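1. sequence and computational prediction follow.
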Amino acid sequence: MAKLYPTDYQEKDPRKYLFHNPERMQPTILSKSLSNYLHYYLLDLMGEAASHGEQILVPFSCFTWRRIRTLKDMNTFSFKVGKESYFMVNPLDLKQIERVKLESY
């Protein structure tokens, strides 16, 4: 299964650049790059946690609103990173259309 984030995000850690070149980093660029890095870092952590339970991360956009309501009623673990929300679900529980949406995501 492909990751929901770039696999080389750790190589582009903005904190290293800031440490070596503090006078060259503009605040707006630092803010955006740091927020992207932290977004990918949290997705990586949650992906590792999901893999321990033999589950995968699926964004809310891959589900219909009825399916989201059903998953929430079943107390499926969900979390939010930035503006995006995700479910931790078993890959066997996904419907065919949800698999297609996840692959295109």
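-> Noted; the coordinates are in hand.
2. can we go C-alpha only for contacts and neighbour counts from here?
-> OK.
3. need the next SSE after the longest strand seen in the chain, C-terminal direction.
-> Assignment by DSSP state E gives strand 84-89 as the longest strand of the chain. Using DSSP states H and E, the next helix or strand after strand 84-89 towards the C-terminus is helix 96-104.
4. start and end of stretch 17-36, how far apart?
-> As for stretch 17-36, its first-to-last residue distance stands at 15 Å under the measure CA to CA, to the nearest Å.
5. do stretch 48-67 as well
-> Per CA to CA, stretch 48-67 runs 24 Å from first to last residue.
6. also stretch 65-84?
-> End-to-end distance for stretch 65-84, by CA to CA: 15 Å.
7. and if you look at stretch 73-87?
-> Stretch 73-87: ends 13 Å apart by CA to CA.
8. ditto for stretch 67-85
-> 14 Å.
9. this is the comparison structure:
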Amino acid sequence: MTWNPDSNNKVEQVNINETVASLNKSSKGVAGVGDKFRSSDGTTYGELAFPEVAPLVFPTLDELAAQTGPDAAKKKSNVAKGMTFVANYWDKRATAEYVSIVTLFLFTSN
């Protein structure tokens, strides 16, 4: 089984018996699977110095925070409402996707 980026399937069917059988038929058998992976034990020499990271700057938000008055309060309220809407949207979307996957699993496992 290989990954297909064009596939819309959320669940792929995998036959483990066929996979293991194909590995047993190969010349090295199941032991040959480890040959595909590289060892992760490497040698390091010294410490790598990471450069200083640039701070995140949002000038528009800084300007909004510095403003005072009724217009500024209205803008801040609108931004807060927008943030709440977006957070709820993504939460509902994730919930719907989870429910669809669980439902698919329950109906296909029988």
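-> On my side now, so go ahead. If you're wondering where the values come from, they're calculated on a predicted model, not measured in any experiment.
10. fetch the TM-score of the aligned pair.
-> Once the chains are overlaid, their TM-score stands at 0.31 when taken by TM-score structural alignment, normalised by the length of the first structure; 40 aligned residues with a CA RMSD of 2.7 Å.
11. returning to that earlier point: helices or strands up against the longest strand of the first structure?
-> With contacts taken as 3 or more CA pairs under 8 Å, 6 or more residues apart in numbering; DSSP states H and E, strand 84-89 of the first structure sits against strand 56-59, strand 78-81.
12. any idea which of those gets closest to residue 101 of the first structure?
-> The minimum distance between residue 101 of the first structure and these falls on strand 56-59, with 9.6 Å, by CA to CA.
13. buried sites along the longest strand of the first structure?
-> 86-89 (16 or more other CA atoms under 10 Å).
14. ok, now how distant is residue 25 of the second structure from residue 61 of the second structure?
-> Here residue 25 of the second structure is placed at a distance of 63 Å from residue 61 of the second structure (CA to CA).
15. try residue 80 of the second structure
-> Distance, residue 80 of the second structure to residue 61 of the second structure, by CA to CA: 12 Å.
16. tell me which element residue 21 of the second structure is part of?
-> Counting by DSSP H and E, the element that carries residue 21 of the second structure is helix 16-25.
17. packing partners for that helix?
-> Helix 16-25 of the second structure packs on no helix or strand, going by 3+ CA pairs under 8 Å, 6+ apart.
18. run a quick neighbour tally on residue 105 of the second structure.
-> Around residue 105 of the second structure sit 12 other residues, with neighbours defined as other CA atoms under 10 Å.
19. that one and residue 78 of the second structure, how far apart?
-> 41 Å.
20. could you do residue 88 of the second structure as well?
-> Residue 88 of the second structure sits 15 Å away from residue 78 of the second structure when distances are taken as CA to CA.
21. how about residue 25 of the second structure?
-> 65 Å.
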